[in-house]
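1. Got a predicted model here, sequence first, then my questions.
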Amino acid sequence: MSSTSQPGQSQTFGIPWPDLNDGLSYTDVVRLSESKLTLIGFYTSKYKSSAPLQGWLQRIRNGQITIDGRVVTDPDTVLRVGSELVYQRLPWKEPDAPHMLEVLYDDDDMIALNKPSGLQVLPGGIFQQRTVLTQLQWQASKQSTCFARQELHPVPVHRLGRGTSGILLCAKTKLAKTRLATYFADGTAHIGGSRDINKEHGTSGKISKLYRALVSGILDNDKVVIKQPIGTVKYPGVAKGLYVASPSGKPALSIVDVLEKHIQGQHTLVEVQIQSGRPHQIRIHLAFIRHPLLGDPLYAVGGQPKSFDCEVLDDSFAQDGGYKRPTKPIPGDCGYYLHAHQLVLSHPTTNEVIKIIAPLPSILWTQEESKNINLE
């Protein structure tokens, strides 16, 4: 038995973002190996990627750090084992981001959203409040006060890049979260195994994802299977490293089908199916085959960043004491055209096959689709 999500009555939700977020608190308990360090020594050694020396000194002297609940402004204060340190990051204005979300599918176990380009999924970096997760939490809070029902805590079970639009699947219960997360993990884990490509290309697994994208240049072949591994390299502004095409990376599989070739504009409209889910996989794989996403500010031919030159971090710092934003592009930068268009999965509790479709942005329509829509 199967069903398809029906756009019919399009439901949307979203609360406009406050001008400033609520700030953040970071808590640490001093370990034995850290005792007898000074306060400034602790933060500059443990969180050196957060701010330079002068930035941490500013934060301490501003009274943003407490030890066991007491504000301490002397950076040379010696720490004792077991003490609780709290750094309070002051509220700041996050960059502009959309706040409205369209509901594509909704039941007691899960909800599928049509995420707009420009909205981050989970908190990270300068986006701590302006995320999908925040809007989900606000919506759940409204519903739990309006209805006599068990309070739900919907959370995304996978990620889409900030510049990527389309289907984002979220779980409402712990059971659904566990099972949906397993679907995504299983699809990735099987890549590189002994199964043949035809089986991997099929939808025999628990989940299948189909994307629409606009790439630079004209693909020679109408179908391309990409099995380039993906790993990380050091990159300014990305603490955990930037994902790139790497022979020593983890296995990844993308199947690319050409939909239309635009010779005059020198770009190609493609459909991409993935079952593995490495970060930025489609962007990296298409760049690896010499056809990066049109408008991608970060990835160039070969699946590498456009610039590998490492920036030297100096003692200059932003208003909040942290490092200034890198001048080079970072993964969250937008400008490319990639849309999670279709998702087919087994329902986490009923096993019913569910097909969810996110309407395409007009720039990703085929000529035939454009004609049909104009006729309606």
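-> Sure thing, it's come through.
2. rest of the way, CA atoms for contacts and neighbours
-> Noted.
3. Mind jotting down where the strands sit in the stretch 1-150 of the chain?
-> Ranges of strands within the stretch 1-150 of the chain are 2-4, 11-13, 24-29, 65-67, 70-71, 84-89, 101-106, 110-115, based on DSSP state E, counting those that start in this stretch.
4. helices or strands up against the strand or helix carrying Leu286?
-> Taking DSSP states H and E as the definition, Leu286 sits inside helix 281-288. The contact analysis (3 or more CA pairs under 8 Å, 6 or more residues apart in numbering; DSSP states H and E) places helix 281-288 against strand 238-245, strand 299-300, strand 304-305.
5. please redo it, this time with the cut-off set to 6 Å
-> Packing partners of helix 281-288 (3 or more CA pairs under 6 Å, 6 or more residues apart in numbering; DSSP states H and E): none among the helices and strands.
6. picking up where we left off before, mind checking the strands of the stretch 1-150 of the chain for the one nearest to Ile354?
-> Set against Ile354 and scored by CA to CA, those come closest in strand 2-4, at 5.1 Å.
7. structure B:
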Amino acid sequence: MVRHVVRHTLVIPPELAGRRLDQALASLLPEHSRSRIKGWIEAECVRVDGAAARPRQRLAGGERVEVDAAVEAEEAPAPEPMPLRIVHEEAHLIVLDKPAGLVVHPAAGNPRGTLVNALLAHDPALAVLPRAGLVHRLDKDTSGLLLVARTPEAHTRLVRAMQARAIARTYLAVVNGVVTAGGTVDAPVGRHPVDRKRMAVVPAGRPAVTHYRVRRRFRAHTLLEVRLETGRTHQIRVHMAHLRHPVTGDPVYGGRPRLPRDPLPALAERVRAMRRQALHAARLAFAHPLTGTPLAFASPLPADLAALLEALEEDLAAHG
């Protein structure tokens, strides 16, 4: 089995003083499991200040740790050349604008034709990074911005920034019903107790926090600006449905299409034609993982969402 070895060079921060080496590395390399890290230590692939490490070794803080992380090359999906909407590209990261309909990660039902396949064709070196460097994900039918790391150091730092909620992700969503005011949903999200293909607000779920504010009210819909504090599967869609304001067009959580009384024909047509959730990852802001420079990117509304909002505006104007 062919392996790539990626070297991580870390300095133990003061806040991890007194921790065991395996615990500290699990915190500093969150993209790797603790069992994998332990395996690297036992295989003498980890050195502390130049000396071979022990799994339960206690740290004082300030040590220089080198980790030769072995990654199985055959685990990487096959590269497939596909067009990519690249918003920003440099040595350490890429920012992409994903169209609706594109699956991000290969899975049993989608082994090929995914964003990961396209990324590996664009930059084969991404094969040594977890999930081809993707720092977060979007559902297949959610459009908008995605962040990709290109180096092990950038990936580790961006994953840590995501976990520390230091990467700001802002979405635009058209939801059913008239939302009276903005607010926050703080409700755990986990697998639906009956339908395991869906997510739901459940007491045993993982903590999930979504902030939202009203951008524009229509007769039977609302345009929301949504900011994620956590990143659970289907989080915005589940939380909006929990508020009884599901995302318009959502085939899983949205229910029947919502229309105001006596809608303009153009609005009725647009709402019925919206076969995917009206959700777009519009803005992304974070500090550069190596230099700390603030970076911010924006994505314009895709054509289907722009057309839906235009029809909502025309219907609102026509009914005074």
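-> On my side now, so go ahead. Small disclaimer: the values here were computed from a predicted structure and weren't measured.
8. And the TM-score between them?
-> The pair, once superposed, lands on a TM-score of 0.60 when counted by TM-score structural alignment, normalised by the length of structure 2; 209 aligned residues with a CA RMSD of 2.6 Å.
9. Helices along the stretch 201-320 of structure 2, start to end?
-> 235-242, 265-273, 303-318 (DSSP state H, counting those that start in this stretch).
10. Check the ones you listed for me and report the most buried one.
-> Sort the helices of the stretch 201-320 of structure 2 by mean neighbour count, taking mean count of other CA atoms under 10 Å, and helix 235-242 sits at the top with a mean of 22.
11. what does that one rub up against?
-> Helix 235-242 of structure 2 is contacted by residues Ala200, Pro246 when judged by CA atoms under 6 Å, 6 or more residues apart in numbering.
12. what's the average distance of it to structure 1?
-> Helix 235-242 of structure 2, aligned to structure 1 and superposed, deviates on average by 0.5 Å (mean CA distance after the TM-score superposition for structure 1).
13. State the span of structure 1 onto which that helix is aligned.
-> Mapped onto structure 1 using TM-score structural alignment, helix 235-242 of structure 2 covers residues 281-288.
14. ok, back up a step: would TSV of the helices of the stretch 201-320 of structure 2 with distance to Leu96 of structure 2 be doable?
-> Output for the helices of the stretch 201-320 of structure 2, formatted as TSV (distance: least, CA to CA, whole Å):
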stretch	distance to Leu96 of structure 2
helix 235-242	20
helix 265-273	26
helix 303-318	17
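15. just to revisit the earlier point, kindly reformat the strands of the stretch 1-150 of structure 1 as JSON lines containing distance to Ala189 of structure 1.
-> Formatted as JSON lines, these follow (distance: least, CA to CA, whole Å):
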{"stretch": "strand 2-4", "distance to Ala189 of structure 1": "26"}
{"stretch": "strand 11-13", "distance to Ala189 of structure 1": "34"}
{"stretch": "strand 24-29", "distance to Ala189 of structure 1": "33"}
{"stretch": "strand 65-67", "distance to Ala189 of structure 1": "42"}
{"stretch": "strand 70-71", "distance to Ala189 of structure 1": "48"}
{"stretch": "strand 84-89", "distance to Ala189 of structure 1": "38"}
{"stretch": "strand 101-106", "distance to Ala189 of structure 1": "27"}
{"stretch": "strand 110-115", "distance to Ala189 of structure 1": "23"}
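16. so how many other residues sit close to the counterpart of Val224 of structure 1 in structure 2?
-> Val224 of structure 1 maps onto Gly183 of structure 2 when the alignment is built from TM-score structural alignment. Using other CA atoms under 10 Å, Gly183 of structure 2 has 13 neighbouring residues.
17. Let me see the contact set for Gly183 of structure 2.
-> By CA under 6 Å, 6+ apart, the neighbours of Gly183 of structure 2 are His211, Tyr212.
18. how near is it to Arg150 of structure 2?
-> Gly183 of structure 2 is 36 Å from Arg150 of structure 2, where distance means CA to CA, to the nearest Å.
19. again, but for Ala281 of structure 2
-> The value you get for Ala281 of structure 2 to Arg150 of structure 2, if CA to CA is used, is 21 Å.
20. ok, and the closest non-adjacent residue to Pro154 of structure 1?
-> Excluding its sequence neighbours, the residue lying closest to Pro154 of structure 1 (CA to CA, 6 or more residues apart in numbering) is Lys172, at 4.1 Å.
21. Identify the residue of structure 2 aligned to that neighbour.
-> Per TM-score structural alignment, Lys172 of structure 1 is aligned with Arg150.
22. and its match, how far is that from Val201 of structure 2?
-> 35 Å.
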